[in-house]
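Trainee: build me a model:
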Amino acid sequence: MHYTLHQLQIFLKISELQSITKASEALNLTQPAVSIQLKNFQDQFPIPLTEVVGRQLYVTDFGKEIAQAADKILNEVHAINYKTLAYRGQLSGRLKLSVVSTGKYVMPYFLSDFMKQNKGVELIIDVTNKSRVIESLEANEVDFALVSVLPKKLIIDKIALMQNKLFYVASKELNLPEKLSKKRLFEEVPLIYREQGSATRSAMETFIGKNKLSVNKKLELTSNEAVKQAVISGLGCSIMPLIGLRNELRNNDIEIIPVKGLPISSEWNLIWLKSKKLSPAALAYLEFLKREKEKIIAKKFYWTDKI
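Mentor: Sure, this is the predicted structure:
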């Protein structure tokens, strides 16, 4: 057999995502390139690795075993690379994070300088909703998770990063009347929700429940970006994190509507399992955050205090 590490990496990603299209996106490769490598890899085995039923790709039982072996091989290769860097006195290893979707506006700024200073560290980030973030942390799949709502059932350590504020926002396309009462604002104007499991949705529903508001629910969307575009288009209003609205506010695509009881304030926290034995790379990152986080906030997020 003459399979390559590149082919192992591609097949492992296909087996994880159950999709050639998604694998190509995750690996920053074209779909034809991934398909060709999958075919070349398959040609080295007399038993099918995948099968297509309808339009869905499935990994066979034999393919799952090969994927497990591929994962072990690639981990050993990474270990060799890390040991080489460590022998040369460089910090090395993998840093794995799971980040709630709105956290993508926050986390990169707290990682950029650390990664520049430590070329031997490999960064893996999964951006998803709150439920999946907590699942991955509980399953010990990641070193750290970024959340704005702390999990109640896990024993964790944490480091607070910065404040998270949620405002009621609308497009100027809606031409909302001035001084519209809170009751009418929620009853008459379509409200756009995030999906179940989202921390933003949970905060919205808590606010609505505490204020005993009836809601004209219009849409439910699965990402902060999708909600933002729906608001800009005039489909409705929403309660959204300020951190993801800087450009839209600057360009007057979105405006903040004053509502009594808002903004909702919480805090971005980087959390990890208290029982987890952190790698040298993870420990170094925590030290970096403790030392640099206030400088990062002052440099990158000063504008949030002006709103």
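
Trainee: only C-alpha atoms for contact and neighbour calcs from this point on.
Mentor: Noted.

Trainee: got the contact list for the top strand by length along the chain?
Mentor: When the chain is parsed with DSSP state E, its longest strand is strand 156-170. Contact with strand 156-170 is made by 148, 231-232, 234, 236-243, 254-259, 262-275, 293, 297, as judged by Cα atoms under 8 Å, 6 or more residues apart in numbering.

Trainee: ok, now stretch 126-135?
Mentor: Residues outside stretch 126-135 that contact it (Cα under 8 Å, 6+ apart) are 97-101, 103-104, 145, 147, 151, 197-199.

Trainee: quick one: end-to-end length of that stretch, please.
Mentor: Stretch 126-135 has its terminal residues 12 Å apart, counting by Cα to Cα, to the nearest Å.

Trainee: mind listing what's buried along it?
Mentor: Residues of stretch 126-135 classed as buried by neighbour count (16 or more other Cα atoms under 10 Å): 126, 127, 128, 129, 130, 132, 133, 134.

Trainee: distance between the one helix or strand the second one maps to and the chain's centre?
Mentor: Following DSSP states H and E, the helix or strand that holds residue 127 is strand 120-128. Relative to its chain's centre, strand 120-128 lies at 10 Å (Cα atoms, centre = their mean, to the nearest Å).

Trainee: after that strand, next one along is what?
Mentor: Per DSSP H and E, the first helix or strand lying C-terminal to strand 120-128 is helix 130-138.

Trainee: pretty sure residue 266 sits in a strand.
Mentor: Yes - membership of residue 266 in a strand is supported by DSSP: H, G, I helix; E, B strand; the rest coil.

Trainee: now the other sequence, so there's something to compare against:
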Amino acid sequence: MRITLRQLQVFQTVCEQRSYSRAAELLALTQPAVSQQIRQLEELLEQPLFEYVGKKLYLTHAAEYLRSTAKDVFQRFDVLDMQLSELSGTLKGELRIAAESSAKYVLPHIIAEFQRLHPNITPILNVFNRAQLLRRLNDSRDDLVIMTDVPSEMALEFMPFLSNPIVAVVNSDHPLLQITPLTLQHLADYTLLQREIGSGTRRASELFCQQKHLQFNSFVEFNSSEAQREGVSAGLGIAFLPRYCAFRELQAGSLRELQLKELPIVRSWCLVHPQQRHLSPAAQAFEDFIVQQRQLISRIAAKFAVIAAS
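Mentor: Okay, here's the model as predicted:
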């Protein structure tokens, strides 16, 4: 077979975009050029790769097999590039990290410290909710994933490295702040501001409420922790938020953390990757950094924790 890397790149982009026209835009090609590359691949494989059902583009079984192979090929070239850079005495290349949205406040500080040691590695950080991360893990799309609540049914390697406390917050003049002693059942009279289905924070708070038999009568849903936080500030209700997410507002006093013996909900962020995925030198360097620099990571996290608790 005389399959070229360019053909695989075009094919991979069409798979990701599920569109010839969007793939052409991303690759700076014309749509006929993309179609020609796919047609040449189909001739080499003697199998159709895509089919339309209505207006939607679907992958055939042959395309699924080729997609898996193409992913492996490009990953191996990434590893080769980094290995060659190691031989020259400089570790360089891209490091693709996908993280739960609650990690995006602390993670840039950790990455900054890592890059001081490895200035030629280019981190690429993308933030998703838990459901999206699970799909990306299943497709092995990232070098490393940072998430809580690692699913046991998937073949994953994971390493816990930092706690992610989830607290109940209200605005600064909320009536609950005047109740002593405050209990969980006092919260049930107010509206719960929650994240969208698929969010790790929502999953954790729902499990907590089930375990504590805490039932709210009204809800408002937001698709980001920032909007959720603003909803609390506006007086819409109560929210369970990662403390890191609200630390600036807690420091300023515009939001207040409810003091309850059952809280915070403590979960751990984990460094995760599929068991079958061979770590690139850059990913291995980041994993080694997390293991070797626990004290540094704790000091970074402590800045947020002290501010939030003050």
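
Trainee: from residue 140 of structure 2, how far off is the closest residue to residue 290 of structure 2 other than its chain neighbours?
Mentor: In space, and not counting its chain neighbours, residue 290 of structure 2 is closest to residue 161: 7.3 Å by Cα to Cα, 6 or more residues apart in numbering. Residue 161 of structure 2 sits at a distance of 21 Å from residue 140 of structure 2 (criterion: Cα to Cα).

Trainee: ranges for the helices of the stretch 151-300 of structure 1?
Mentor: Taking DSSP state H, counting those that start in this stretch, the helices of the stretch 151-300 of structure 1 run over residues 182-188, 199-210, 224-233, 246-250, 280-300.

Trainee: could I get these as a markdown table with distance to residue 23 of structure 1?
Mentor: As requested, the helices of the stretch 151-300 of structure 1 are arranged in a markdown table below (distance: least, Cα to Cα, whole Å):
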| stretch | distance to residue 23 of structure 1 |
| --- | --- |
| helix 182-188 | 41 |
| helix 199-210 | 27 |
| helix 224-233 | 22 |
| helix 246-250 | 31 |
| helix 280-300 | 27 |
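
Trainee: looking at those helices, which is closest to residue 26 of structure 1?
Mentor: Nearest to residue 26 of structure 1, of all the helices of the stretch 151-300 of structure 1, is helix 224-233, at 18.7 Å by Cα to Cα.

Trainee: how much does the closest one stray from structure 2?
Mentor: Its aligned residues in structure 2 lie a mean 1.2 Å from helix 224-233 of structure 1 after superposition (mean Cα distance after the TM-score superposition for structure 1).

Trainee: buried sites along that helix?
Mentor: For helix 224-233 of structure 1, by 16+ other Cα under 10 Å, it's 224, 227, 228, 230, 231, 232, 233.

Trainee: tell me what angle it forms with helix 199-210.
Mentor: In terms of direction (axes from the mean of the first three to the mean of the last three Cα atoms, to 10 degrees), helix 224-233 of structure 1 departs from helix 199-210 by 60 degrees.

Trainee: helix 224-233 of structure 1 packs against which elements?
Mentor: Using 3 or more Cα pairs under 8 Å, 6 or more residues apart in numbering; DSSP states H and E, the elements in contact with helix 224-233 of structure 1 are strand 156-170, strand 191-194, strand 238-241.

Trainee: need the winner for burial among the ones you listed.
Mentor: Each of those was scored by mean neighbour count; the highest is strand 238-241, a mean of 26, by mean count of other Cα atoms under 10 Å.

Trainee: quick one on the thing from earlier: out of the helices and strands packed on helix 224-233 of structure 1, which comes closest to residue 218 of structure 1?
Mentor: Of these, nearest to residue 218 of structure 1 by Cα to Cα is strand 191-194, at 5.5 Å.

Trainee: for that closest one, name the packing helices and strands.
Mentor: Strand 191-194 of structure 1 is packed against helix 199-210, strand 217-221, helix 224-233, strand 238-241, with contacts defined by 3+ Cα pairs under 8 Å, 6+ apart.

Trainee: and the last one, how far from structure 2 on average?
Mentor: I take that to be strand 238-241 of structure 1. Mean deviation of strand 238-241 of structure 1 from its aligned counterpart in structure 2 after superposition (mean Cα distance after the TM-score superposition for structure 1): 0.8 Å.

Trainee: again, but for the second one
Mentor: Superposing on structure 2 and averaging over aligned pairs (mean Cα distance after the TM-score superposition for structure 1), strand 217-221 of structure 1 comes out at 1.6 Å.

Trainee: how about that strand: buried residues?
Mentor: In strand 217-221 of structure 1, counting by 16+ other Cα under 10 Å, buried: 217, 219.

Trainee: got the end-to-end distance for stretch 180-199 of structure 2?
Mentor: 32 Å.

Trainee: can you give the contact residues for it?
Mentor: Stretch 180-199 of structure 2 has contacts (Cα under 8 Å, 6+ apart) with 129-132, 176, 201-203, 214-225, 228, 231-232, 236-240, 259-260.

Trainee: picking that back up, what is the distance between the longest strand of structure 1 and the centre of its chain?
Mentor: For strand 156-170 of structure 1, the distance to the chain centre is 14 Å (Cα atoms, centre = their mean).

Trainee: and that strand with helix 224-233, angle?
Mentor: Comparing the axes of strand 156-170 of structure 1 and helix 224-233 via the same axes, to 10 degrees yields an angle of 20 degrees.

Trainee: show me the contacts for residue 279 of structure 2.
Mentor: Contacts for residue 279 of structure 2 were tallied using Cα under 8 Å, 6+ apart; they are residue 143.

Trainee: and it, how far is that from residue 287 of structure 2?
Mentor: Residue 279 of structure 2 is 9 Å from residue 287 of structure 2, by Cα to Cα.

Trainee: swap in residue 172 of structure 2?
Mentor: 40 Å.
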